[in-house]
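1. This is the structure alone, sequence omitted:
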């Protein structure tokens, strides 16, 4: 993939007409450097930027499809209003006035909590959404705030907040220097990392193995990452906590721990290890399906490695013990002395530091709870699994209006069918999105922002999770069309109108580029910190390939944000969660149902980009994967249409025999299901697929955080 290149589509442009543009791709977390050749308004080619210090000349097919996104005839360019006769275009000011009037009317009649909002994943990929989105949403004082966080990385952020004092202090595996990488529930060969921005993962893995290192992967599926690992262990979905607790028990019992300098910062490690040590290793092994001898060997290998890092991602976060898993991963890195050590799990020092910053938001937990089910708030948001019930359940505080920003929760959140029904019952909905999709089709007004090549960009979030400290500013490739608006301009226009109507004061706010410039200046490499680089926006503009700020460096205890600069190793909530988990081990009886897990593909990006022919061409990749033994046991044939059913619904899909699956486990890819009526995205029927979130259950949650448990869902599979 490092050589992925889009060939020139036009041979008529002369060399003097061609300009070369360098930027970062902001479609996924890898933020790979691109070199784009353009003539006039036409993209001639997209290839890797070999001089990018982070991506090292790597891109994936998604970056090449940026041309498709820019030219897509289905992408909305003007505001749309839903009428009885269909969708109608409208002027921007008229759209802003209509939205502000309807939202304010609902607030005045029912209170601020009657208006909910949902932020989708692309919000963090567009810096205008980060700098101006919260300011706009804050004009409506509502507790019903939701985002993709609670179907994704909430356990990571909650543990970072509890243990290290800030929700963005998430340790990153120092892959470029580690000798032993333990990977649970992650597939960086397809994702290029997630909460670990690691472009060129294949190249970095080869370097790890060339220096004698090992990568061990645990996954219920032999994923693309497991295929290239030194060792792959099949594990039962939702049981990673048992494997991790077994590792810690062995390390502690055999005196293999060596926390080193971390010992002076630990608060409660002995308490945590004592409770873990009380667990029975045989029961832990039986629960996760991995032999005691294997757990013992991996524990000894990890503890003995000169430099080791444990990394767990979606597969361990989106399960019923997601927060417990993330806690155990942190403890594993701590007890072996691999936290804040070169080659271990380290913290970034990004150029715009969102931790050491006057506007920093460390996090919060449980300040309020959802009205219907009592699910806890984190960082000002409620778990999105509660959204549908907050719309459908009458009473004071019922959600009657919704604002969505770059999100498609009908396909992305549990029990999408229920949410689909809930959205249809709203009094008003507005979507900031440039596609008419499975969610935005319910909107009364759609406000489409400019696309990624029409605005500038700086990666605020993913530089904070990168395996190397770098900084890069991307200027717009094309000028914004005259009758178009950037996302932050949409937020400002709506915010001003709503504040005026509600009688609230609203001070002027700098543009996103001005916010970044100030962030760079006050950041660790800026002039206000007396750093010799004197980093600023002007300096980044003068460095089109980006600036290399060096490898990750040890930074504890000074970077800890907890009072007293301690690592809180035994949060009370985790000790309680461990006790609940221990009680479940005594009642561990395999059920008759199959377990459903998700999967992703490098040519897909959550619930969008499936109308790019460049990405979906080739064999259909959204079938149900099922082990041949399970097919035989259920009397099913490879390639047959089957019905997959759970407590909440059923879908019909083609099944594919695959020995990459652990027997008893089936897999559907996330983000598909483009078969609902009323959408305009031009997806061929063969690529519509089905949504696994029509099967995932809004009642199956991580009990600690409220994060959706999308993996390990009990299902049945029969002939359709």
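-> All right, it came through fine. Note that this is a predicted model, so its numbers are computed, not measured. Numbers count the residues shown, from 1 in each chain.
2. CA only for contacts and neighbour counts going forward, please
-> Noted.
3. Would you mind measuring the gap between the ends of stretch 207-217?
-> Start to finish, the residues bounding stretch 207-217 are 17 Å apart (CA to CA, to the nearest Å).
4. Buried residues of it, list them for me.
-> 208, 209, 213, 214, 215, 216, 217 (16 or more other CA atoms under 10 Å).
5. so where do the strands sit in the stretch 251-400 of the chain?
-> 266-267, 308-312, 345-346, 365-369, 376-378 (DSSP state E, counting those that start in this stretch).
6. which residues touch the third one?
-> If you take CA atoms under 8 Å, 6 or more residues apart in numbering as the criterion, strand 345-346 is touched by 171-174, 308-310, 333, 338-340, 552-554.
7. again with the last one
-> Counting by CA under 8 Å, 6+ apart, strand 376-378 makes contact with 158, 363-370, 382-383, 705-706, all of which sit outside it.
8. which one of the residues you listed is nearest residue 126?
-> Nearest to residue 126 among these, counting by CA to CA, is residue 363 at 21.5 Å.
9. Does residue 615 touch residue 62 like I think?
-> Yes. Residue 615 is within contact range of residue 62, at 7.0 Å (criterion: CA atoms under 8 Å).
10. Structure two is appended below for comparative analysis:
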């Protein structure tokens, strides 16, 4: 080919190429990294490239999930039309038919069984606007008390503990940028390197500054690379370990007496409790030597500044609430809160796990983090919504308890938006059986998820590239997510779907919104004066900055660091708590001798509904696995890379073994992103924390066996 012809064809390619830019945010974790999707059309086909955009949280970083998020949004399996199940098969129907189906079925159920016979199940990835509207939809359009969301399985232990201790729950009490100023950092049950990798540079900078890191985890995760001291703790004994640290702090005079006296309540009771504790007993419970507990306590207590971070590893336990309260005790008695480089952080999991629980998706909450049982709170929200206060429902039950209500026949219909409880719930086989009992199940999703497959009606919703709205990240920063890509087929936004259903149910006057921004205006008013006050935040501000809540007025800068002068209880003081040394409800036995714990891997997210449809992410981790110590594997005759059956009292799962010297010999680890036989939540414990109703995901007693050996028998 001559140079002239080559130039000609290159020019023709250039003439036919077009480029479209889409500014957005990553739809996955709670960091909410900003990015831009470049869609280039070249000679009849599209090519895509993702580039990070600068932002004050992750400073222009993206992880592999963000770089490939568009692949699920553009996937050929995206739902584009309403699907109604007829004779056991889904058929395409119009939106009019779909809405009519909901109208007839929901009204008939409520007419026969009462308003509370319909339940609503939300998700922690909905925008603030849609989370707010879902709560309003449940209480105004359906008038049901039964609403909760999958964030119950994520943040409930830490949220309840922070509310009880501080009077306020926000993921981080400080800015992420303060992490390098902490001279000692405790990371308990959190694998930031794989779950929120774009904030790891803050911790790396702290390491360079000489920060001492204490990492508490039964596994040696990627995050343990930071550790100066790795506490490979026996699963479920984190609260006892902290009691051991407190014993040392009290005995050796490391308590900040002035801070405790001026800013806390309950010190005398806690001191009396700690005096009765024996360090040797804590060592025996936790599997950690007394001198190691002493060393950890001294490092944290004597550091001039310090921060504590927890996540699902310590929170997804049947005593997760009290465990977090003990970590908060640790921060309070040493005075390490409300100052630069001193604070607590619950590393939020889902993209909008923070905002999703602030404005009404939880069973007991109204917008602005108000209580649905508080008369003044009810009166205020009723006035905003224009309904009589007495018509607002009372408190419902938690997410898993809703599944139990379905099984018992109290809930006859369920509306699911942005969640996949068949994969994400504990004792998942029970959940699946319960959902099959429903008279009417309506699911709103991007894909025909494992839950949607059980539905009577599935409604197609928009992706992060198409759905504008606000999110609240792990710091408590409210962010605006632009979205300008055209929706495929007949897809609607979540908020549009809610408004249209409300209309056919005769409640359209309460849902007259034409944009996400209009909904946010009402959310601002609804949150005004509440603990999570967004009133001073507007779209105009958010297009130029990310604003921390509480932000009570448009001229308020937002509150980056909490509790500098006082806590959020009426008397301004934090509450210390006595935390007993209790074993988990589920313990290993001769029949079930191994602890199973669960968690994430870098390339996947939650139930995998989205990431398993991204070829670039799915290829990195194509199946689940069981991380097992070689000595344990030898004991149970488990070969490396062999198929293994895990069994508990609730069911069984099949995964592939993976040898690792980085895990305790009494524990195995399995990620939870897969469905079918690989769904580890088929065996996880459905016992609930009595305070926050968090299931005991992280600790269940199991037996393991080789599939090959089973086949031989």
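-> Cool, the structure landed. As the structure is a computational prediction, the values presented were derived from the model and not from experiment.
11. TM-score for these two?
-> For these two chains in superposition, a TM-score of 0.83 is obtained (TM-score structural alignment, normalised by the length of the second structure); 645 aligned residues with a CA RMSD of 3.4 Å.
12. Of the contacts of strand 376-378 of the first structure, which is the nearest to residue 517 of the first structure?
-> Nearest to residue 517 of the first structure among these, counting by CA to CA, is residue 363 at 24.5 Å.
13. show me the contacts for the closest one.
-> 158, 161, 166, 167, 378, 379, 380.
14. Could you do residue 261 of the first structure as well?
-> residue 337.
15. Kindly report the same for residue 174 of the second structure.
-> 338, 340, 341, 342, 343, 344, 345, 475, 560, 561, 562.
16. who's in contact with residue 126 of the second structure?
-> 352, 356, 418.
17. ok so, going back, could you tell me which residues touch both of residue 615 and residue 62 of the first structure?
-> Contact criterion CA under 8 Å, 6+ apart; residues shared by residue 615 of the first structure and residue 62: 603, 604.
18. Comparing these two, which shows the higher neighbour count?
-> A count of neighbours by other CA atoms under 10 Å puts residue 62 above the other of residue 615 of the first structure and residue 62, at 22 against 18.
19. any idea how far the more buried one is from residue 620 of the first structure?
-> Distance, residue 62 of the first structure to residue 620 of the first structure, by CA to CA: 17 Å.
20. What is the neighbour count of whichever residue in the first structure pairs up with residue 183 of the second structure?
-> Under the alignment (TM-score structural alignment), residue 183 of the second structure pairs with residue 179 of the first structure. Neighbour count for residue 179 of the first structure, taken as other CA under 10 Å: 22.
21. ok, now which ones touch the nearest residue to residue 179 of the first structure once chain neighbours are set aside?
-> If you skip the residues right next to it in sequence, residue 179 of the first structure has residue 213 as its closest partner in space, 4.2 Å away by CA to CA, 6 or more residues apart in numbering. By CA under 8 Å, 6+ apart, residue 213 of the first structure lies in contact with 178, 179, 180.
22. Residue 419 of the first structure: which of those residues is nearest?
-> Among the contacts of residue 213 of the first structure, and counting by CA to CA, the member closest to residue 419 of the first structure is residue 180, at 42.6 Å.
23. list the contacts for that closest one?
-> When contacts are taken as CA under 8 Å, 6+ apart, residue 180 of the first structure is in contact with 213, 214, 215, 216, 302, 305, 307, 308, 309.
24. Now render the residues you listed as a markdown table, adding distance to residue 636 of the first structure.
-> Shown next, in a markdown table, are the contacts of residue 180 of the first structure (distance: CA to CA, whole Å):
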| residue | distance to residue 636 of the first structure |
| --- | --- |
| 213 | 42 |
| 214 | 38 |
| 215 | 36 |
| 216 | 33 |
| 302 | 41 |
| 305 | 46 |
| 307 | 47 |
| 308 | 43 |
| 309 | 42 |
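25. In helices only, show me those residues.
-> Secondary structure from DSSP state H places residue 302 of the contacts of residue 180 of the first structure in helices.
26. now, the most widely separated pair of the contacts of residue 180 of the first structure?
-> Longest span within these, CA to CA: 216 and 307, 14.1 Å.
27. could you pull out the strands for the stretch 551-700 of the first structure?
-> Per DSSP E, counting those that start in this stretch, the stretch 551-700 of the first structure carries strands over the ranges 567-568, 594-597, 624-626, 641-645, 650-657, 665-667.
28. got these as CSV, with mean neighbour count and distance to residue 262 of the first structure columns?
-> Output for those, formatted as CSV (neighbours: other CA atoms under 10 Å; distance: least, CA to CA, whole Å):
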stretch, mean neighbour count, distance to residue 262 of the first structure
strand 567-568, 23, 8
strand 594-597, 24, 36
strand 624-626, 26, 44
strand 641-645, 19, 48
strand 650-657, 20, 48
strand 665-667, 25, 39
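29. could these go into JSON lines alongside distance to residue 128 of the first structure?
-> As requested, the strands of the stretch 551-700 of the first structure are exported to JSON lines (distance: least, CA to CA, whole Å):
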{"stretch": "strand 567-568", "distance to residue 128 of the first structure": "34"}
{"stretch": "strand 594-597", "distance to residue 128 of the first structure": "34"}
{"stretch": "strand 624-626", "distance to residue 128 of the first structure": "38"}
{"stretch": "strand 641-645", "distance to residue 128 of the first structure": "40"}
{"stretch": "strand 650-657", "distance to residue 128 of the first structure": "37"}
{"stretch": "strand 665-667", "distance to residue 128 of the first structure": "36"}
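30. Would you tell me which of these gets closest to residue 119 of the first structure?
-> Closest to residue 119 of the first structure of the strands of the stretch 551-700 of the first structure is strand 594-597 (CA to CA; 24.1 Å).
31. And that closest one, what does it pack against?
-> Using 3 or more CA pairs under 8 Å, 6 or more residues apart in numbering; DSSP states H and E as the contact test, the elements touching strand 594-597 of the first structure are strand 665-667, strand 713-719.
32. Could you point out which of the ones you listed sits nearest residue 498 of the first structure?
-> Comparing those by CA to CA, strand 713-719 comes nearest, at 41.8 Å.
33. Provide the aligned range in the second structure for the closest one.
-> Using TM-score structural alignment, strand 713-719 of the first structure lines up with residues 700-706 of the second structure.
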